[in-house]
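[1] Could you look at this predicted model? Sequence included:
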Amino acid sequence: MEEQIAALTAELAALKDATAGLNKTTAETFYWLTIPLMVLIHAGFLSYEMGASRAKNALASGIKNILAFAFIIPTFYYAGWFIYWAFPTGFSMTPGPIGTSGLEYALAAASPVGPAMGPNVADSATGVFFGAFAMFAATTASIMSGSLIERVQIVGFTILAIVLGSFVWILGAAWGWHADGWLVTALGYHDFGASGVVHAIAGFFTLGVLINLGARVGKFNPDGSANAIAGHSMPAALVGLMLIIAGFWGFLMGCVIFPGEAWSWGTGIFHSIYGTPVTLSAMTFNILMGFAGGAIAAWVLTHDPFWMMSGALGGIISVAAGLDLYWPPMAFVIAVIGGLIMPVVARFVERMRIDDAVGAVALHGVVGLWGVVAVGIFAAGYPALPAEGAPTITLFGQIGGALVMAVLGFVPGYVVSLILNKMGLLRVPKQAELIGLDKVKVPVEAYPEFFPGGIPAKTPAE
């Protein structure tokens, strides 16, 4: 009898080890798969920006997008990942209530010369988490990229991309997208799908840059009226926007915490970054409703295919912050409002003589803020954290968090671009802009069979 009990005990222990191993590799694979899905976002931005550019600038627009992606990976490795774990409680780098923050924790978990940041068979989580967050970082730079097309210097843009992707947005994430973040613990801030910490920060950073960069040659007339400067390929822009939306499934997939691991919030169910429960089922309802509501609203308002697809993305951004909480019909209404806000704000920005080539300030900046505030309107009262006595979501907390995100984005964007402008590193010379950046900056031609010599005819705006 004792031998049978011992055998059963050993068999049970082996079964538990096998189950734990399977859960560990499943969790690792889950986050591994978010990374190529999020790369689709960047393939989408690449197509979107090249299509939105005139033919004479198509390759230059694509090259700067790829360079931003490439430069953010090492700079996020050396700085950004550390910032996320070191600064949730503020600049003091003290530990927060959960204990997964502060200088000591960051040195252990995110030091670029430490054992966690390299091959380590005992750690199957850090690398894939880093990869997912690096994709978030690169997304912020891509959001900015399209707005600056056809007149920004590649060097200046790359510096701006590094500042935004590896320093600015991740500080906002530490404050509002971390269970120890002071916006969460003090205000009950809730931003599940990063409407604020990614989209709003990137949108308002872009606004600060655009003020110093100035408009494209021919965009505005002396009386302040604006000329339309059409891109050379609307189909490429639309395909790009659809790829971005496909990639956002990976982006939002990366916003959940897998169950059953030492670093998980619990077993049996996914949780948000804050430790509150969420299911992929609920997310699926609301992502699809967000897509539909934004696309329908923007199409009805504009009858423009560009704004229709931008509206689909704007609808998802509108519901992203509360994706884990909304009832699907509510998500649809919130997305409709976002789809209606976006083109109206874009026209206002243009009337201010700011040349936002793809509407990122409206689509990501203002709609991102709407997504954050909407949680305070439609989901107030939910607990912001799982701990007893934790703060709840409130309209005041969401508005406060939204303002922090806007300021955190705008001020560095304005200051860094102002410095670059003073140094002559922000904008290309006028003659280069008129000839086309592909001719000046790129050693090959995008469409040699259509434009021999690489210089297409000027548009009426020029």
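    Yep, that arrived.

[2] For the rest of this, base every contact and every neighbour count on C-alpha atoms.
    OK.

[3] which residues of the stretch 101-250 of the chain fall in helices?
    All helices of the stretch 101-250 of the chain, identified by DSSP state H, counting those that start in this stretch, fall at 103-110, 126-147, 154-163, 169-176, 182-187, 201-213, 234-253.

[4] which residues does the nearest residue to residue 76 once chain neighbours are set aside contact?
    Counting by CA to CA, 6 or more residues apart in numbering, the nearest residue to residue 76 once its immediate chain neighbours are dropped is residue 166, at 4.7 Å. By CA atoms under 8 Å, 6 or more residues apart in numbering, the contact set of residue 166 is 72, 75, 76, 79, 80, 137.

[5] got another, please set it beside the one above:
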Amino acid sequence: MVKKLLVTLGALSLVFPAMAFADDPSGKSLDIGINSLWVMIAFVLVLLMQGGFILLETGSTRMKNAGHVAGKTIFTAGLAALIYWAIGYGIAFGGDGNGFIGWGNFFFNPGYAGDGEGVPQSVFFLFQLAFAAVSLSIAWGGFAERAKLSSYLIFTVVFIAVIYPVVAHWIWGGGWLAEDGAQDFAGSTVVHLSGALAAFAATVLLKPRIGKFNKDGSANEISGHNQVFTALSVLLLWVGWFGFNAGSTLAIGDGFFGYVGFTTMLGAGAGAFAALLISWAVLGKADITTTLNGTLAGLVAITASCAFVEPWAAVVIGLVAGVLIFFSAKFFEKIKVDDPIFALSVHGVAGIWGTLANGIFATQELAEKVGVGQGGLIDTGSWKQLWVQFESVVVAGAFVLAASFLVLGVMKLIMGFRVTEEQEIIGLDLSEHGAYGYPEQLKKAGQNNIQG
């Protein structure tokens, strides 16, 4: 009996090393340790969202490009880690900059341990890196099925080194929009809108996929090859979003991270419900793709406001996002923008709505708790926060759009970044990598079917 007791106590001392905190009666070290563990778990959840993006883009496109989609996502995520370490983190969070750009901490070396005052910088770096990688993966929606592999390499370097970090600094790194009180708790603008506008620039410059539009302007449906992949991707992204939003509290503390997760769930559910109903009402059938995109739109929209709004408002935000995604997708198709994975609607339009929603629904109590901005129009009767939200969307969006058009335009002029017509018809698996993601398709390589 005594032996079992000693073994049990020994195990508990490993799990909960109280002796390590004996000289810290306040429990500060224990709080830091627990918070650090939580943020590290959140980082893992956000990083695993890359798996969701692989399945989302693969399922939404043709099987002749499946291996390319999966491989380039892993490759660019790895390259993003190196670029963010060398340059991007310093631009976003470097302490020697100003309101417009961070500076310092290049080739970041956080040391072996924290400073005893908060989450260790190494953990914070990893968490922020995962956000940057998500924004980059959103951008790839505009490249889908027609961009050269080399274009992914070059744009990754520029986007992660400069474009994304500048916006992150403005809103999260103590920049001028942060000083104005811009509320974007987990990145409806910083992450999602930035990625979507980069995708838009790529989509416009690359032009539509072969066979997408007819000469009279009418659109052909180029179906994705695996709707089960797409549905599974939404579930993976949904789970990862709890690291995305709730992890942004950077602490467990009084349990506020649970409230953030709660509003996140409501926004997602409302987005799925509204998208299903609107597609059913307009099309006469409940469209699965619209429902899946509505779920993601609800998540994107609630990302900015998850810590600032009451539950009923989270539902409203998700409902509006679910409706917007349906009409937005129709609009982009009408103006001949070929967006294979609906990045512009899901991450762009919903990102704008989610950011603006704070100016309407944020409460003064929650704004004070988070320590950013003030309550929105309904709670305070003031238009100030809505104006700040509008300002952040316009300025950040204009910067990303202009920078992306500039970089991609130069790439197009100098090297070209769309594959040839023959390569596109064969598929990027074979033309860019020499092998199919689905090897059994090799025997069909001569068929050159648009549906792949």
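    Happy to help now that I have it. This structure is a prediction, so every number in the text was calculated from the model and none was measured.

[6] quick revisit: from the contacts of residue 166 of the first structure, which two are the most distant?
    79 and 137 (11.7 Å; CA to CA).

[7] Pick out whichever of these two has more residues nearby.
    Neighbours per residue (other CA atoms under 10 Å) separate residue 79 of the first structure from residue 137, with residue 137 holding more: 27 against 16.

[8] before we move on, back to that, if you map the contacts of residue 166 of the first structure onto the second structure, which are still there?
    Counting by both residues aligned by TM-score structural alignment, their matches' CA atoms under 8 Å, the contacts of residue 166 of the first structure that remain in contact in the second structure are 75, 76, 79, 80.

[9] Including secondary structure and distance to residue 333 of the first structure, could these go into CSV?
    Shown next, in CSV, are these (DSSP: H, G, I helix; E, B strand; the rest coil; distance: CA to CA, whole Å):
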residue, secondary structure, distance to residue 333 of the first structure
75, helix, 39
76, helix, 36
79, helix, 39
80, helix, 36
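
[10] Which one of these sits in the busiest neighbourhood?
    Going by other CA under 10 Å, residue 80 tops those with 28 neighbours.

[11] To which residue of the second structure is residue 32 of the first structure aligned?
    When the second structure is aligned by TM-score structural alignment, residue 32 of the first structure is paired with residue 40.

[12] distance of the spatially closest residue to its match that is not a sequence neighbour from residue 374 of the second structure?
    Spatially, and ignoring its direct neighbours in sequence, residue 40 of the second structure is nearest to residue 123 (6.1 Å; CA to CA, 6+ apart). Distance, residue 123 of the second structure to residue 374 of the second structure, using CA to CA, to the nearest Å: 29 Å.

[13] of these two, who's got more company?
    Comparing residue 123 of the second structure with residue 374 by other CA under 10 Å, the one with more neighbours is residue 374, at 26 against 20.

[14] is it true that that one touches residue 363?
    Yes - using CA atoms under 8 Å, residue 374 of the second structure makes contact with residue 363 at a distance of 7.3 Å.

[15] related to what we said a few turns ago, what residue in the second structure is paired with the residue nearest to residue 76 of the first structure?
    Under TM-score structural alignment, residue 166 of the first structure pairs with residue 161 in the second structure.

[16] Could you check how far that match is from residue 224 of the second structure?
    Here the criterion is CA to CA. By it, residue 161 of the second structure lies 32 Å from residue 224 of the second structure.

[17] Any idea how many residues pack against the aligned partner of residue 59 of the second structure in the first structure?
    Taking TM-score structural alignment, residue 59 of the second structure has residue 51 as its aligned residue in the first structure. Using other CA under 10 Å, residue 51 of the first structure has 25 other residues around it.
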